[in-house]
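**Q** Need coordinates for the below:
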Amino acid sequence: MATASVRTLCAFSRPFFPLLSCRWGNFCNLVPRTHLRGSGRAYGTGGTGFRPRLWVGVPLRGGGRALRCAFLVGGGLGLCYTLRSSFQRQLAEQKCDEQNNQLKLTLYQYKTCPFCSKVRAFLDYHGLPYEIVEVNPIMRQEIKWSEYRKVPVVVLNGTVQINDSSVIISALKTYLISREKTISQIIVCYPELRSKNEKGKEVIEYSNKYWLMLTENESENLYPEKDSRKEEMKWRQWADDWLVHLISPNVYRTPSEALASFDYIVHEGKFGFLEGIFAKYMGASAMYFISKRLKYRHNLQDDVRQDLYKAVNQWVSAIGKKRKFMGGSQPNLADLAVYGVLRVMEGLQAFEDMMENTKVKTWYQSMEKAIQLHEGKM
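**A** I've put the predicted structure just below:
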């Protein structure tokens, strides 16, 4: 794909740079016949009689003229190549921006939802423009059109719906790398599976959701290191299956923390005045007790902070001392997933305690910077 693009650009640029197709014998005809004898004006210099030192020791007849001609030709070639390279780069960047702008993305979310935060981290890192629709968590009128009643949901160009945070990220990443496939062609590779849990409630899952649908060459370019693809998938799943379940028990650990958490949720979410008051006090009380049940369900310690610290330090140890991110010099999808989950605790006591009692701070700040600067823009 990249090779074809370069060929197209080179073919397109030829009419703008006819000098490159000239033969050597024709170059002299393009050089002004300027005479440098006596007190005449030197070519490309200042006033009468001024001559650059470059020409002082050079004979002004015969071979000197050829040398000057070669010098000017070389400079002209260099300028042409520079201009052509700049033109190609600008055209490629413009083409990339146009392709990205064709993605009209609408994200239906709860701002404080860790799964929604994962998707925002991905979109922001890759510099993809998107519109946010904040969903009222009580009435959910904003997604009444959808049979799938959870968030996040992404709608592409007003027609294609993608559900589940990991499917959204995998499908969009595949699209960014493999432009020959449409989103509709990609999402069929993540089929929906319906089943019932032990309580008889219907559960929806998606196959292959941590897998990118790439060709062998695309995979080798994206994952040059051995086992880096497996590592990314492992930690993306870890973020969904383990890390995310540590958030609620930690942010609702005590009555005061539960109240502070719901104060933040109401402030950032979409609530009416009475809904906000109800959600803040009743929600905080309910989640305080629910968090206790979650602690036992997931076999957490009495001090749930210790489980959070252990998990975060486990993540930092997996990155190691030689890598800035798990993806190396740039974040991969596992980095974005873990960052997105942890970010929802910002401003709360659990986040401050995590920063103070684990080794995650350097990585977290590097992630924050990479996302703010859209360093993954393709």
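**Q** drop to CA atoms for contacts and neighbour counts, all remaining ones
**A** OK.
**Q** tell me which element Ile162 is part of?
**A** Element membership of Ile162, judged by DSSP states H and E, is strand 160-163.
**Q** now that strand, how far from the centre of its chain.
**A** 19 Å (C-alpha atoms, centre = their mean, to the nearest Å).
**Q** what packs against that strand?
**A** Contact here means 3 or more C-alpha pairs under 8 Å, 6 or more residues apart in numbering; DSSP states H and E; on that basis strand 160-163 packs against strand 153-156, helix 183-187.
**Q** Repeat the analysis, applying 6 Å as the threshold.
**A** strand 153-156 (3 or more C-alpha pairs under 6 Å, 6 or more residues apart in numbering; DSSP states H and E).
**Q** Can you list the buried residues in the strand it packs on?
**A** By 16 or more other C-alpha atoms under 10 Å, the buried positions in strand 153-156 come out as Val153, Val154, Val155, Leu156.
**Q** Name the nearest of these relative to Glu198.
**A** Nearest to Glu198 out of the buried residues of strand 153-156 is Val153 (C-alpha to C-alpha; 26.2 Å).
**Q** list the contacts for that closest one?
**A** By C-alpha atoms under 6 Å, 6 or more residues apart in numbering, the contact set of Val153 is Leu107, Tyr108, Ile162, Asn163.
**Q** Now do the SS call for the second one.
**A** Looking back up the chat, that one is Tyr108. strand (DSSP: H, G, I helix; E, B strand; the rest coil).
**Q** Now the second one, please; I'll put the structures next to each other:
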Amino acid sequence: MGLGAWLVYEKMAAAMAHGMCSATWRLGHHLPGLRGGMAGLLMARGCFSRSGVVASRPVSTPGVGVRGYLNVPGREIPRSHLYLQRSESRAPLAPYSPQTWRRGYRTGWWQESGVSGRRSWGIMVILGGALGVLQTLKYSLGEERAEEDLQVTDGNLQLTLYQYKTCPFCSKVRAFLDYYQVPHEIVEVNPVLRREIKFSSYRKVPILLVNAGSPIQLNDSSVIISVMKTFLVSKMKSLEELVSYYPSMKATDDRGKEVIQYNNKYWLMLDERETGRVYPSKESQVEEMKWRRWTDDWLVHLISPNVYRTPREALSSFDYIVREGNFGTIEGLFAKYIGAAAMFVIGKRLKSRHHLEDDVRQDLYKAANDWVAAIGKNRPFLGGSEPNLADLAVYGVLRVMEGLESFNDMMSNTKIKPWYQRMTSAVNHC
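**A** Prediction:
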């Protein structure tokens, strides 16, 4: 157990002991023979400060008075007198003598409450302390058990990623899983028939299927990444619970088409302590979310217009897609030539829809340099010394162009190459 965790448990033990002893105070106040002894419980009600003994609040029980003496080894604390309220009809408190100094505190109620009262009082103090310790241990063991359960669950999780290898959104998820070394299987989906995902009403990729006792299906690349990152960090939340934090909503896009949206998909569902472990500052959290959104809303839309910019590039791109994808022989021939011609036309439409320049390379170059400028000169990644989720998203999207003319042009005409090489080493753990 680390020092930070131990300090948390120590604070919780103090809070629980305070609560238990407060309950004992209220119980004892109603028992005959103990009314005069309530002041003895002032230790549990915050009466002792670092500088001596102070009263937390007046007590209205007649005849209650206490003279408090505190002795802490290695520290000289002046003798102090705590006066709560004492009836004139009561006998005065026993005077202080050096022989009684180390007894802690002295009251007159012990002699006055009788044998039965003293027994009851002793039982309640022991019970209160025992319950406080029990609750603290219970919480501590609960956290340790949760961590053990997480480790077991991590070992038993079976992840299957349904993808198109050349899809930028699928590449984002692969980059995340590879970087965090999350074991997973890959199923390459046939883009024409999509038989591999016939089990799903959601007909897009990526789909991450998680077998954690019962199958859990995660859709949308950014949701998949946020859920899995939260699951890796959080020690107290199950995967089923985390999925419920990312509800899907139907909406209409600017073309009037019904789409599914996840408004909180860039958030990690962490508590304050977990958030502090992931993000060194609030600004770094906001920055990561901003550039993850930028990747989905802008960068990804530059890929198709660039890789299908000319008929030659479109044919070269589809040759790569067919070679890496799950196509049959006939499907591959049709896809290579008919698909290339179709995507050349679609690429022009995408250029118009997203208001790109006539030479779409310029938009790609600018996006790459904007990203490098956001990282700055003093850190290797946007996440600092290590990649964050925005680094992985940008890298995943750009990686699908590797081997194509557009990728080579981007490496030669922008400042992104050093960062990209660092990311390749980080993701592949070179």
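**Q** circling back: residue range for the strand holding Ile162 of the first structure in the second structure?
**A** Using TM-score structural alignment, the residues of the second structure aligned to strand 160-163 of the first structure are 216-219.
**Q** The matching stretch vs the first structure, average distance?
**A** For stretch 216-219 of the second structure, the mean deviation from the first structure after alignment is 0.4 Å (mean C-alpha distance after the TM-score superposition for the first structure).
**Q** any idea how far the nearest residue to Leu209 of the second structure once chain neighbours are set aside is from Pro387 of the second structure?
**A** Spatial nearest neighbour of Leu209 of the second structure, chain neighbours left out: Gln217 (4.7 Å); criterion: C-alpha to C-alpha, 6 or more residues apart in numbering. Distance, Gln217 of the second structure to Pro387 of the second structure, by C-alpha to C-alpha, to the nearest Å: 26 Å.
**Q** Please say which of these two ends up with more neighbours.
**A** More crowded of Gln217 of the second structure and Pro387, by other C-alpha atoms under 10 Å: Pro387, with 19 against 16.
**Q** Touching, the more buried one and Phe381? I think so.
**A** Yes. Counting by C-alpha atoms under 6 Å, Pro387 of the second structure touches Phe381, with 5.4 Å between them.
**Q** and which of the buried residues of strand 153-156 of the first structure is nearest Tyr125 of the first structure?
**A** Val154 (16.6 Å).
**Q** so which helix or strand takes in the counterpart of Glu232 of the first structure in the second structure?
**A** Matched by TM-score structural alignment, Glu232 of the first structure corresponds to Glu288 in the second structure. Here Glu288 of the second structure, judged by DSSP H and E, is contained in helix 282-297.
**Q** that older thread, now the angle from the helix or strand just after the strand holding Ile162 of the first structure to helix 228-241?
**A** Where DSSP H and E defines the elements, the next helix or strand beyond strand 160-163 of the first structure is helix 165-177. Per axes from the mean of the first three to the mean of the last three C-alpha atoms, to 10 degrees, the angle that helix 165-177 of the first structure makes with helix 228-241 is 150 degrees.
**Q** what helices or strands is helix 165-177 of the first structure leaning on?
**A** Packing partners of helix 165-177 of the first structure (3+ C-alpha pairs under 6 Å, 6+ apart): none among the helices and strands.
**Q** Identify the residues contacting it?
**A** The contact list for helix 165-177 of the first structure (C-alpha under 6 Å, 6+ apart) reads Phe115, Ile162, Lys209, Leu212, Met213.
**Q** can we see that at 7 Å?
**A** By C-alpha atoms under 7 Å, 6 or more residues apart in numbering, the list of residues contacting helix 165-177 of the first structure from outside reads 115-116, 119, 122, 152, 162, 181-183, 186-187, 209-214.
**Q** Glu216 of the first structure maps to what in the second structure?
**A** Aligning on TM-score structural alignment places Glu216 of the first structure opposite Glu272 in the second structure.
**Q** quick one: that match and Ile346 of the second structure, what's the gap?
**A** Glu272 of the second structure is 46 Å from Ile346 of the second structure, where distance means C-alpha to C-alpha.
**Q** okay, those two: which has more neighbours?
**A** More neighbours surround Ile346 than the other of Glu272 of the second structure and Ile346, with 15 against 8 (other C-alpha under 10 Å).
**Q** The more buried one corresponds to which position in the first structure?
**A** In the first structure, Ile346 of the second structure lands on Ile290 (TM-score structural alignment).
**Q** Identify the residues contacting the host helix or strand of that match?
**A** Here Ile290 of the first structure, judged by DSSP H and E, is contained in helix 284-297. With contact meaning C-alpha under 7 Å, 6+ apart, helix 284-297 of the first structure is reached by Ser248, Pro249, Tyr252, Arg253, Thr254, Pro255, Ala258, Leu259, Phe262.
**Q** for stretch 320-339 of the first structure, same thing?
**A** For stretch 320-339 of the first structure, the external contacting residues (C-alpha under 7 Å, 6+ apart) are Lys118, Ala121, Phe122, Glu232, Trp235, Arg236, Ala239, Ile319, Trp363, Tyr364.
**Q** Check which residues of it are buried.
**A** Those would be 324-327, 331-339, for stretch 320-339 of the first structure by 16+ other C-alpha under 10 Å.
**Q** By residue count, which helix of the second structure is the longest?
**A** Assignment by DSSP state H gives helix 114-156 as the longest helix of the second structure.
**Q** in which helix or strand would I find the residue nearest the centre of the second structure?
**A** In the second structure, the centroid-proximal residue (C-alpha atoms, centre = their mean) is Leu270; its distance is 3.2 Å. Under DSSP H and E, no helix or strand contains Leu270 of the second structure.
**Q** Same question for the one 4 residues further on.
**A** Under DSSP H and E, the secondary-structure element containing Glu274 of the second structure is helix 272-278.
**Q** mean shift between that helix and the first structure?
**A** Compared with the first structure, helix 272-278 of the second structure is 1.0 Å away on average (mean C-alpha distance after the TM-score superposition for the first structure).
**Q** Quick one: residues in contact with that helix.
**A** Contacts to helix 272-278 of the second structure, defined as C-alpha under 7 Å, 6+ apart, come from residues Val233, Ser234.
**Q** chain center to that helix: distance?
**A** With C-alpha atoms, centre = their mean, you get 6 Å for helix 272-278 of the second structure.
**Q** What of stretch 319-328 of the first structure?
**A** 17 Å.
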